[in-house]
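S.K.: the amino acid sequence is not available; the structure is as follows:
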């Protein structure tokens, strides 16, 4: 589990650890802000691509070899990033680093699915999710401490050290979880066919749809909240960091609560509770935004309601992951790839949405969030009425 947690947590950590150093990075490489920001974008694209490409490959080749190769690649590419002489080389290395990190994220889910079933697997997804949720909180703080004693290159040196730790953990702590007799036929055409089969499976498809809609609502908050709070509510950077960190801590706490409760209540019920909590809190926020157009209400009101939205995601994400992996158990690597890759892409697409719609008031961001969360709730209700997704997944998850 330590090795799996490292694999799952490295993506969020490596995304945010050097954000505060972007201006320094731009100056030291004598480049522009666009190239500096592209180093971040390239990593995010790489994480999505790594999941979509290497998850299906692991159904053919096995998990362990790809994990070890991925952790070694992450380590070496972190060194390349630390030594990069130009912005172009840094962006290319970050893309490769993201692909390696994405492989770890997808295969972490697949290996849990291989090794455990039902509520045992769901409980481990809850543990992994809790650590992953803390990444965006811990990474900037750790990066800030490193920057007090070094530069952006030092941050990537630290990521190389983390990569070495991952290599040791993978070699020592991770056995092969997919034996040869359970592997699939090779070739790109076969991989596409497996993806198609899962996407035609109504149960898996319903879980994937709910996941992508919930992630879209969550990433609308991620991409827009800093602009809204600092512009509409005139919050400084320190207070916004405090708001974001406390909300993320609530999500991590909900992930731990999921692990405790999943054995008694099941993943499907906890997923329904998480989506309902986020939806109701978002609709309450929408009422606040409509009534308080000038952002004159106490800051604690939107802060608390957004905290409830984010806490609900602490139940929704691990529960949906467990249910979708259970539904796609026959192709666990491909199922993990579709979840992670498409979910990540959904988040990336909506991240700039608030910038397009406007952020001088709370309303545009919250209205977009409400659309996505209400749609996710509608998807759960529809699948339940069809007698498919929720009830079948609950039966499977309960053993």
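M.R.: That came in fine, so what should we check first? The structure presented is a predicted model; accordingly, all values stated were derived computationally and were not measured.

S.K.: could you use CA atoms for every contact and neighbour count after this?
M.R.: Fine.

S.K.: please report how far the residue nearest the centre of the chain lies from residue 147.
M.R.: What sits nearest the mean C-alpha location of the chain, by CA atoms, centre = their mean, is residue 344, with 6.5 Å. Going from residue 344 to residue 147 by CA to CA, to the nearest Å gives 28 Å.

S.K.: one more: residue 83?
M.R.: Using CA to CA, one gets 16 Å for the distance from residue 83 to residue 147.

S.K.: between those two, who's got more neighbours?
M.R.: In this comparison of residue 83 against residue 147, neighbours counted by other CA atoms under 10 Å, the higher total goes to residue 147 at 18 against 15.

S.K.: second one coming, line it up with the first:
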């Protein structure tokens, strides 16, 4: 649910002024919870000593952009923004001077936020420590560096509109949809983008590459989606960063630590209810078994390097080393996340609900490109798993900085 500019301007339009009355403590507390649900900290904190002061580089398909300073500093932050400025940033993707934000900031999702929630977010941000921190200019390639083109982008791809509950659905489903499709902006990472950086129509939550990782499918796809996950499985994953089927790694681990682990049980349950209702989207690719020679080499490598933690049958250790059979991310058409973990290693995310930890060593130096391809093919196509062939060339590209 990684956050590219998750709140870049989610809060980039905040101000001290324009409020007729001081917000209540209850409103501020609700705003804090909303900011956590929006995962603002993941994008807007480059220096832990300066939370929400921005300056973190966000890589996109067009180049790099930098997150904005969300603190109440009046010169470099958002301390002099009016209520209308703040509202326009979140709901319309517009800067106070009238220029348009780039869609790396997910205002196409935040447009669904209600006015009371926007006001609560603003109230909380006003309580932050103000830091003077200039936001570096975008580093985008031609022609994306011409911001005026966003006028055409918005005309083609942006449809503003506040969330409207579906009266035929229950309370949990509607709350979950508001969080997943709006504040949580899960599709910003989990929905593939077209050549213009907009959500690809007809591919909602079908999985997408993000900064060298692969944000997996969240629909009901058989092998690589959430079909085999229960609502309880999803809620536990969001709350603790792990469950009996998978662990959060990479960018999703950051989302869990900064956002979903801090959300209420009721809200993560609502998200789970909504996600379980999503139908399967585009069909998964047809899969042919890898060459027998590759599987044989992969089995030998697995026996040497992996079996001690993941067991001969791939079952792993409950909530420490994730199981491999039936693992949805492992069977994704795009193997980027599997390759990333194999090359660089991994650390089990630590949360209040799951404080114990485990780790996996990096194998970038121990194994060649072909060997990593072979063992990856083995674990992606054993114990009932089925996934497309991984090549040495893909591993070579994954190694590149």
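M.R.: That came through fine. As the structure is a computational prediction, the values presented were derived from the model and not from experiment.

S.K.: give me the TM-score for this pair.
M.R.: Structural agreement between the two chains, given as a TM-score (TM-score structural alignment, normalised by the length of structure 1), stands at 0.26; 172 aligned residues with a CA RMSD of 6.8 Å.

S.K.: is residue 209 of structure 2 located within a strand, as I assumed?
M.R.: Yes: applying DSSP: H, G, I helix; E, B strand; the rest coil, one finds residue 209 of structure 2 inside a strand.

S.K.: which residue packs closest to it, ignoring adjacent ones?
M.R.: Spatial nearest neighbour of residue 209 of structure 2, excluding adjacent residues (CA to CA, 6 or more residues apart in numbering): residue 215 at 6.0 Å.

S.K.: ok, residue 176 of structure 2 touching residue 271?
M.R.: Yes: using CA atoms under 8 Å, residue 176 of structure 2 is in contact with residue 271, at 3.9 Å.

S.K.: follow-up on the earlier one: next up, the contacts around the residue nearest to residue 209 of structure 2.
M.R.: When contacts are counted by CA atoms under 8 Å, 6 or more residues apart in numbering, residue 215 of structure 2 is found next to 189-190, 207-209.

S.K.: which one of those is nearest to residue 88 of structure 2?
M.R.: Sorting the contacts of residue 215 of structure 2 by distance to residue 88 of structure 2 puts residue 189 at the head of the list, at 23.2 Å, by CA to CA.

S.K.: and that closest one, how many neighbours?
M.R.: 26.

S.K.: same check on residue 391 of structure 1?
M.R.: For residue 391 of structure 1, the neighbour count with other CA under 10 Å is 17.

S.K.: before we move on, what about residue 26 of structure 2?
M.R.: Close neighbours of residue 26 of structure 2, defined as other CA under 10 Å, add up to 10.

S.K.: ok, back up a step: pull out the buried positions in the helix or strand hosting the residue nearest to the centre of structure 1.
M.R.: Remark: residue 344 of structure 1 resides in helix 332-350, with elements defined by DSSP states H and E. Going by neighbour count (16 or more other CA atoms under 10 Å), the buried part of helix 332-350 of structure 1 is 332-348, 350.

S.K.: show me what the one helix or strand residue 168 of structure 1 maps to is packed up against.
M.R.: With elements delineated by DSSP H and E, residue 168 of structure 1 resides in helix 152-173, which encompasses its position. Using 3 or more CA pairs under 8 Å, 6 or more residues apart in numbering; DSSP states H and E as the contact criterion, the secondary-structure elements in contact with helix 152-173 of structure 1 are helix 2-16, helix 22-28, helix 64-83, helix 118-149.

S.K.: right, and the helix or strand after the third one?
M.R.: It refers to helix 64-83 of structure 1. With DSSP H and E, the next secondary element past helix 64-83 of structure 1 is helix 87-115.

S.K.: measure how that next one sits relative to helix 2-16, angle-wise.
M.R.: 150 degrees (axes from the mean of the first three to the mean of the last three CA atoms, to 10 degrees).

S.K.: so which elements touch helix 87-115 of structure 1?
M.R.: helix 2-16, helix 33-61, helix 64-83, helix 118-149, helix 300-327, helix 332-350.

S.K.: would a markdown table of these with distance to residue 286 of structure 1 be doable?
M.R.: Output for those, formatted as a markdown table (distance: least, CA to CA, whole Å):
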| stretch | distance to residue 286 of structure 1 |
| --- | --- |
| helix 2-16 | 29 |
| helix 33-61 | 30 |
| helix 64-83 | 42 |
| helix 118-149 | 25 |
| helix 300-327 | 10 |
| helix 332-350 | 18 |
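
S.K.: which one of the ones you listed lies closest to residue 249 of structure 1?
M.R.: Taking CA to CA as the criterion, residue 249 of structure 1 comes closest to helix 118-149 out of these, the separation being 6.8 Å.

S.K.: just the buried residues of the closest one, please?
M.R.: 118-140, 142-144, 146-147.

S.K.: just to revisit the earlier point, got the contact list for the residue nearest to the centre of structure 1?
M.R.: 48, 215 are the contacts of residue 344 of structure 1 under CA under 8 Å, 6+ apart.

S.K.: distance of it from residue 96 of structure 1?
M.R.: Following CA to CA, the distance that separates residue 344 of structure 1 from residue 96 of structure 1 is 17 Å.
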